[in-house]
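1. Give me the fold of what follows.
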Amino acid sequence: MPFTLATWNINSVRLRAALVAKLLHDEAPDVLCLQECKSPVDKMPLADFAALGYSHVVARGQKGYNGVAILSKLPIEDVGDRDFAALGHARHVAARLENGVTIHNFYVPAGGDIPDREKNIKFGQKLDYLTEMRDWFHVERPEKSILVGDLNIAPREDDVWNHKQLLKVVSHTPVEVAQLAETQDAGGWVDITRQDIPDGNLYSWWSYRSKDWDAADKGRRLDHVWATPDISNAGHSSRVLRAVRGWEQPSDHAPVLATFDL
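-> Got it, this is the predicted structure:
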């Protein structure tokens, strides 16, 4: 059974509920994974999404910060969450579809502005978070799973607008890229987006600081769709909905989609 999955850092699900509804109406993915919901679960506008057919929800919320949610037209089972790096943050949740596929929705810490864990505790927390993800995948190697979310790292040179200029900028530093690669390798995860779109610049985030983000196009690919090797060949039709970044009062992230024939 084919299903389409989307991942989107919404940057406040309550503030941008209308944008979520528009995406669900226009694109109709079977599953939508949201990050940075910035809301307790009981305050999320879930009734609005249920009215559009997304009555199945697995979520973890937090007032004003973080928060992850999986909205689905298909039945899903809550299979838990993990508090990586013991931050006490709502940054991970997992759900299982009836076909046995487990979906992990992640919001990796951004890491602050200074790429030095001695000078910036947030950067250390980011690296620790990725280390614990890596170690978990080593111990409990995932199978028949999809991992999506805002991983806050653009790993490839063509995942950023200027590789050399961003080597010392958090999200593209060599230490972060190496840490993400170790995490990916530990689970055998396949980057579905780049499996489908192997060449060329590709971004999913553009800063609010740019007066004309579209013309400047100083983007980074921070949002990812991975799958375990046993189902990676079923993934296809990957795309980034760049136009969504230009909607009124948008998130600074654009949704990333992929379809799986499973």
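
2. From here on, just use CA atoms for contacts and neighbour counts.
-> OK.

3. ok, the nearest residue to Phe137 once chain neighbours are set aside - how many residues close by?
-> Closest residue to Phe137 apart from its sequence neighbours, by CA to CA, 6 or more residues apart in numbering: Gly187 at 4.9 Å. By other CA atoms under 10 Å, the residues close to Gly187 number 23.

4. To check against the first, give me the structure of this:
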Amino acid sequence: MARLKIASWNINSVRARIGIVERFLIEHAPDVLCLQETKVINGDFPHEMFERLGYVHRYLNGQRMHHGVAVISRIPLVEDRRHDWQDNGEARHIGVRLADTGVLLENVYVPAGGDIPDPILNPKFGQKLAYYDRMTDWSAKLRDPTIIVGDMNVAPLPSDVWNHKALLDVVSHTPIEVEKMERLMASHGWVDLGRKFIEAPARLYTWWSYRAKDWAASDRGRRLDHIWASPDLAATATSFAVAEGARSWERPSDHVPIIAEFDL
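-> Next up, the predicted model:
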């Protein structure tokens, strides 16, 4: 039996926050770290710290100043499974296969969708909905045991946001976005590990806006980050956790890491 610990984190610039990434790796020691919004081209990725800590396997899909995803691992990885779901060159998906188990690991950064939840008035919102549709078509064809992680930019449940009624018309919690996420989940029978281990209606947030003077006191959070697994693989999951304290670290991301463990 192989134990596997996977973390996912929208880091909001890996170079600007390399210090807290190092702190997280030392304190939590995941086998694999999936980053979103790295905001760096592959050639400028900060390899040294990861190499020094033994994370010698790295698959990158970078972009200058925007987007970007990376899978960083101390266990062997194979395959480079990137997708451009919008066909516009944005670096939002990188997938790999874990060499020892054959499990697929897909790391995604779904577009935020702008501020207006109307695809006519706000084309970015329409692009987000189309992104979900294309991922759903892809997901329905998956046959291998798969873990999908990342910033999905949707908080689906009422207890995934600080105020369900207040946010029904706010992008990330609108009914149409929730419907799109539910269709994606149904396409492969994905199991939401966050809610497998922290059952609704318990509070579960992964993001707090920079606008709050005191994020912890106001606690106006949303659960935008997710780890899902194929049904058979989900049965091997042993834990799920949110590293909420990282929101108070020096120069934090507005997201915090999430962590799932498996006995494969």
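
5. Quick check: TM-score for this pair?
-> With the length set by TM-score structural alignment, normalised by the length of the first structure, the two chains reach a TM-score of 0.98; 261 aligned residues with a CA RMSD of 0.8 Å.

6. Make sure the residue nearest to Phe137 of the first structure is actually in contact with His138.
-> Yes - counting by CA atoms under 8 Å, His138 is a contact partner of Gly187 of the first structure at 6.5 Å.

7. if I look at the aligned partner of Gly111 of the first structure in the second structure, how far off is Ala130 of the second structure?
-> In the second structure, the residue paired with Gly111 of the first structure according to TM-score structural alignment is Gly113. Applying CA to CA, to the nearest Å, the value for Gly113 of the second structure to Ala130 of the second structure is 11 Å.

8. Next: Ile20 of the second structure.
-> Ile20 of the second structure sits at a distance of 34 Å from Ala130 of the second structure (criterion: CA to CA).

9. who's in contact with the match of Gly111 of the first structure?
-> By CA atoms under 8 Å, 6 or more residues apart in numbering, the contact list for Gly113 of the second structure reads 124-128, 171-172.

10. try 6 Å
-> Residues counted as contacts of Gly113 of the second structure (CA atoms under 6 Å, 6 or more residues apart in numbering) are 124-125, 128.

11. Which residue ranges of the stretch 151-264 of the second structure form helices?
-> 164-167, 175-188, 193-197, 215-218, 231-234 (DSSP state H, counting those that start in this stretch).

12. how many neighbours does the corresponding residue of the second structure for His224 of the first structure have?
-> Counting by TM-score structural alignment, His224 of the first structure lines up with His226 in the second structure. By the criterion of other CA under 10 Å, His226 of the second structure has 24 neighbours.

13. do Glu140 of the first structure as well
-> For Glu140 of the first structure, using other CA under 10 Å, the count is 10.

14. next SSE after the strand ranked longest in the second structure?
-> Counting residues, the longest strand found in the second structure (DSSP state E) is strand 3-10. Following strand 3-10 of the second structure in sequence order, the next helix or strand is helix 18-28 (DSSP states H and E).

15. Tell me the secondary structure at Asp118 of the second structure.
-> Secondary structure for Asp118 of the second structure, judged by DSSP: H, G, I helix; E, B strand; the rest coil, is coil.

16. Can you find the partner of Pro29 of the first structure in the second structure?
-> Under the alignment by TM-score structural alignment, Pro29 of the first structure pairs with Pro30 in the second structure.

17. burial count for the closest residue to that match other than its chain neighbours?
-> Sequence neighbours aside, Lys5 is the residue nearest to Pro30 of the second structure in space, at 5.0 Å (criterion: CA to CA, 6+ apart). As a burial measure, Lys5 of the second structure scores 19 neighbours (other CA under 10 Å).

18. Give me the number of neighbouring residues for the alignment partner in the first structure of Thr236 of the second structure.
-> Thr236 of the second structure maps onto Ala234 in the first structure, with residues paired by TM-score structural alignment. For Ala234 of the first structure, the neighbour count with other CA under 10 Å is 14.

19. my guess is Ala234 of the first structure contacts Thr228, does it?
-> No - here Ala234 of the first structure does not reach Thr228: they are 10.4 Å apart, not a contact under CA atoms under 6 Å.

20. what sits against Pro40 of the first structure?
-> 61-63.

21. can you pull out the helices in the stretch 1-150 of the first structure?
-> Going by DSSP H, counting those that start in this stretch, the stretch 1-150 of the first structure shows helices at 17-27, 46-50, 121-139.

22. Mind checking those helices for the one nearest to Asp214 of the first structure?
-> helix 17-27 (18.8 Å; CA to CA).

23. Next, the angle strand 2-9 makes with that closest one.
-> 150 degrees (axes from the mean of the first three to the mean of the last three CA atoms, to 10 degrees).

24. Report the mean deviation for helix 17-27 of the first structure after fitting onto the second structure.
-> For helix 17-27 of the first structure, the mean deviation from the second structure after alignment is 0.7 Å (mean CA distance after the TM-score superposition for the first structure).

25. Report the buried residues of that helix.
-> For helix 17-27 of the first structure, burial by neighbour count (16 or more other CA atoms under 10 Å) applies to 17, 19-21, 23-24.

26. can you pull the contacts of Ile202 of the first structure?
-> No Ile there; residue 202 of the first structure is Leu. Asp159.

27. What does it correspond to in the second structure?
-> Checking TM-score structural alignment: Leu202 of the first structure goes with Leu204.

28. Centroid-nearest residue for the second structure?
-> With distances taken as CA atoms, centre = their mean, Gly150 lies nearest the centre of the second structure, 1.3 Å away.

29. how far away is that one from Thr136 of the second structure?
-> For Gly150 of the second structure relative to Thr136 of the second structure (CA to CA), the value is 15 Å.

30. Could you do Thr38 of the second structure as well?
-> 24 Å.

31. before we move on, the earlier item: top of the contacts of Gly113 of the second structure by neighbour count?
-> For those, counting by other CA under 10 Å, the largest number of neighbours falls to Phe125: 23 neighbours.

32. Looks like it contacts Asp115 (just checking).
-> No - distance between Phe125 of the second structure and Asp115: 8.0 Å, which falls outside the contact criterion (CA under 6 Å).

33. Now for Ile120 of the second structure, how many residues are close by?
-> 10.
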